[in-house]
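Participant: Sequence first, predicted model second:
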Amino acid sequence: MSTHQFFRRALVLSATLGATGLMTAGVASAHVTADVYGSQPEKGGYGSVVLRVPNEEEQAGTVKVEVTIPADYAISSARTKPVPGWTAEVTKQDVVSKITWTAERGSEIPAGTTSYQEFSFTAGPLPEDVDTLVLATAQTYSDGTVSNWNEEPQGGEEPDSPAPTVELAESSGGGHGHGAEHASAESAEAEDTAAASSSDDTARWLGGAGLAVGALGLGVGAGAIIVARKRTRS
């Protein structure tokens, strides 16, 4: 075999192995994941989570995404960010147990393996005794097929159907500034501003009334002086 033929075959073999590796990586990573954009959620605080849901069926689209939140997390509040063409429902009794997104007709994640959708929500207070949130997710397709992403890693290896997970940061102790807690802080600030504005308006009104009364008193006093002078002259 000539040197030229040897290198040509080696290049073909390398390209084939590389393509196979890319395909395998693509298949392995094509599952529902939980991402955090911005600061990491803190234990005991409120955090924002973004579920990234890729479609994996060639002949069916994704029509429903259902996230189960373990009861022992004791999360009492959750809000979803609107997704055009999808309705969201938070299931709650004493604590939040489930969040479900359902596609309206024609708004599903398209069939095939090239499309995905993101579903965002905020939740809290987050557990203080958990390092990693495990958010088991069921992905329902238009043909009735359901993919359950609910397996936790064992021994450092990724399972076939891994559940989305979110790492929690240690509490900073300076307020968590996310979700409902942040909204409550903003509401309180708005109420304080309104109260201050109302107090200022009242003070201005009283000040104006005082000036008016003072001006009236000056007018009455001046009139009395003029009358007294006229009487003296007469």
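Facilitator: Structure's in. What do you need?

Participant: From here on, just use CA atoms for contacts and neighbour counts.
Facilitator: Fine.

Participant: check contacts around H182.
Facilitator: Contacts were defined as C-alpha atoms under 8 Å, 6 or more residues apart in numbering; by that measure H182 touches H176.

Participant: element containing it, please.
Facilitator: Under the criterion DSSP states H and E, the helix or strand holding H182 is helix 179-233.

Participant: Tell me the buried residues in stretch 180-193?
Facilitator: 180-181 (16 or more other C-alpha atoms under 10 Å).

Participant: And it, how far out from the chain middle?
Facilitator: On the basis of C-alpha atoms, centre = their mean, to the nearest Å, the separation between the geometric centre of stretch 180-193 and that of its chain is 17 Å.

Participant: Same question for stretch 52-65.
Facilitator: Between the mean C-alpha location of stretch 52-65 and the chain-wide mean there is a distance of 22 Å, by C-alpha atoms, centre = their mean.

Participant: Show me where this protein has its helices.
Facilitator: With DSSP state H as the criterion, the chain has helices at 3-29, 179-233.

Participant: Figure out which of those is closest to A123.
Facilitator: Each of these was scored for nearness to A123 using C-alpha to C-alpha, and the closest is helix 179-233 (6.6 Å).

Participant: that older thread, redo the helices of the chain as TSV? Include distance to L135.
Facilitator: Shown next, in TSV, are these (distance: least, C-alpha to C-alpha, whole Å):
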stretch	distance to L135
helix 3-29	17
helix 179-233	18
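
Participant: want to compare, so here's the second one:
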Amino acid sequence: MRLARVVRAGVAAAAALTAALAFPVAASAHVTVNPNTAVQGGYTKVTFRVPTERDNASTTKVEIAIPTDKPIASVSLKPVQGWTAATETSKLATPIKTNDGDEMTEAVSKITWTADESAAIKPHQFQEFDVSLGPLPQVDQIVFKALQTYSNGEVVRWIDEPAPGAEAEHPAPVLKLSKKTDTTAASTTTSAGPTVAASDSKSGGSDGTAIGLGVAGLVLGLAGLVVGILAYRRAPAPTA
């Protein structure tokens, strides 16, 4: 009986720890860009993943701001069934030269996706929006501020920029850019074909984190169970 109680306690501890570790991940779902890394000067396809976090409303509109202080010359959108996509352009303070030698005076500064009634992102579902970008600017990162509009009129502003040592309440999607080297150039050339597969493998970052935390919780819980059993075995037998 005593061993059974130890086993039950260990299992309960493992379950509680796993739930405690997994909860912050589930609660922190937000608009993300995947993959979240690319190479300066190159072209890339990114996917904006938008989850609906409300129980009583659906996501009907998504707006992504494209910074123009370091403009991106080419912005192409992949159609999403049931959604209408539109871009807005802004005049550049300083015109830039394109790869073709032309002078660019305007650049895409905003993308807006609007859902048909049947295509809205229902509660606890998500949708993905693909965008091709390039050439990417010579900066360390691009912050894509996002607005998410719900069917009840609520607008969630995912615009908080990353800050060292602080966790933003409404973080903006961030694409980190690395400098182009011979190694990265060869890697980009080799992997240019299966772009979708590469995106899929990195787009599950938050899911992978949740799984990792869950496994860690189970390992810690099982470790506690083993310690309990060993303690039980070493304990002196009860006297009459």
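Facilitator: Ah, there it is. Since the structure is predicted, the reported quantities are computational estimates derived from the model, not experimental observations.

Participant: where does the TM-score land?
Facilitator: Comparing the two superposed chains by TM-score structural alignment, normalised by the length of the first structure, the resulting TM-score equals 0.66, with 173 aligned residues with a C-alpha RMSD of 2.6 Å.

Participant: circling back to that earlier point, W149 of the first structure: which of the helices of the first structure is closest?
Facilitator: helix 3-29 (12.3 Å).

Participant: Chain neighbours aside, what residue packs nearest to the residue most central in space within the second structure?
Facilitator: Taking C-alpha atoms, centre = their mean, the centroid of the second structure lies closest to T32, which sits 3.3 Å from it. In space, and not counting its chain neighbours, T32 of the second structure is closest to P173: 4.8 Å by C-alpha to C-alpha, 6 or more residues apart in numbering.

Participant: That neighbour matches what in the first structure?
Facilitator: Using TM-score structural alignment, the partner of P173 of the second structure in the first structure is P164.

Participant: how long is stretch 149-164 of the second structure from one end to the other?
Facilitator: Using C-alpha to C-alpha, to the nearest Å, the gap from the first to the last residue of stretch 149-164 of the second structure comes to 29 Å.

Participant: so where is that stretch in the first structure?
Facilitator: Against the first structure, the aligned range for stretch 149-164 of the second structure is residues 140-155 (TM-score structural alignment).

Participant: before we move on, what about stretch 65-73 of the second structure?
Facilitator: Stretch 65-73 of the second structure corresponds to residues 68-76 of the first structure when matched by TM-score structural alignment.

Participant: Flag every buried residue along the longest helix along the second structure.
Facilitator: In the second structure, ranked by residue count with DSSP H as the criterion, the top helix is helix 205-234. The neighbour-count check on helix 205-234 of the second structure (16+ other C-alpha under 10 Å) flags 206, 210-211, 213-214, 216-218, 220-222, 224-225, 228-229 as buried.

Participant: again, but for stretch 162-172 of the first structure
Facilitator: By neighbour count with 16+ other C-alpha under 10 Å, stretch 162-172 of the first structure contains the buried residues 162-170.

Participant: Same check on stretch 122-142 of the second structure?
Facilitator: Of the residues in stretch 122-142 of the second structure, those scored as buried under the neighbour-count criterion (16+ other C-alpha under 10 Å) are 122, 126-131, 133-137, 141-142.

Participant: I'd like those as a markdown table, with distance to L92 of the second structure appended.
Facilitator: Putting these into a markdown table (distance: C-alpha to C-alpha, whole Å) gives the following:
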| residue | distance to L92 of the second structure |
| --- | --- |
| K122 | 38 |
| F126 | 34 |
| Q127 | 31 |
| E128 | 29 |
| F129 | 26 |
| D130 | 25 |
| V131 | 21 |
| L133 | 18 |
| G134 | 17 |
| P135 | 16 |
| L136 | 16 |
| P137 | 14 |
| Q141 | 19 |
| I142 | 17 |
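
Participant: Keep only those of the residues you listed that are in strands.
Facilitator: Cross-referencing those against strands under DSSP state E gives 126-131, 133-134, 141-142.

Participant: Contact partners for T195 of the second structure?
Facilitator: Taking C-alpha under 8 Å, 6+ apart as the contact definition, T195 of the second structure lies against K45.

Participant: Please report how far it lies from V25 of the second structure.
Facilitator: With C-alpha to C-alpha as the criterion, T195 of the second structure and V25 of the second structure are 27 Å apart.

Participant: same thing with D130 of the second structure?
Facilitator: Using C-alpha to C-alpha, one gets 24 Å for the distance from D130 of the second structure to V25 of the second structure.

Participant: So which bits of the longest strand along the second structure are buried?
Facilitator: Among the elements of type strand in the second structure, defined by DSSP E, the one spanning the most residues is strand 83-97. Applying a neighbour-count criterion of 16+ other C-alpha under 10 Å, one finds 83, 85, 87, 92, 96 buried in strand 83-97 of the second structure.

Participant: Put together JSON lines for those residues, with distance to T183 of the second structure on each row.
Facilitator: As requested, the buried residues of strand 83-97 of the second structure are exported to JSON lines (distance: C-alpha to C-alpha, whole Å):
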{"residue": "W83", "distance to T183 of the second structure": "39"}
{"residue": "A85", "distance to T183 of the second structure": "36"}
{"residue": "T87", "distance to T183 of the second structure": "34"}
{"residue": "L92", "distance to T183 of the second structure": "33"}
{"residue": "I96", "distance to T183 of the second structure": "28"}
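
Participant: of those, closest to T105 of the second structure?
Facilitator: L92 (5.4 Å).

Participant: Quick one: residues contacting that closest one.
Facilitator: When contacts are counted by C-alpha under 8 Å, 6+ apart, L92 of the second structure is found next to 68-69, 105-107.

Participant: same thing but at 6 Å, please
Facilitator: The contact partners of L92 of the second structure, taken as C-alpha atoms under 6 Å, 6 or more residues apart in numbering, are 105-106.

Participant: Relative to G134 of the second structure, how far out is it?
Facilitator: Counting by C-alpha to C-alpha - L92 of the second structure and G134 of the second structure are separated by 17 Å.

Participant: Then E167 of the second structure?
Facilitator: E167 of the second structure sits at a distance of 29 Å from G134 of the second structure (criterion: C-alpha to C-alpha).

Participant: do the same with A13 of the second structure
Facilitator: Per C-alpha to C-alpha, A13 of the second structure is found 50 Å from G134 of the second structure.
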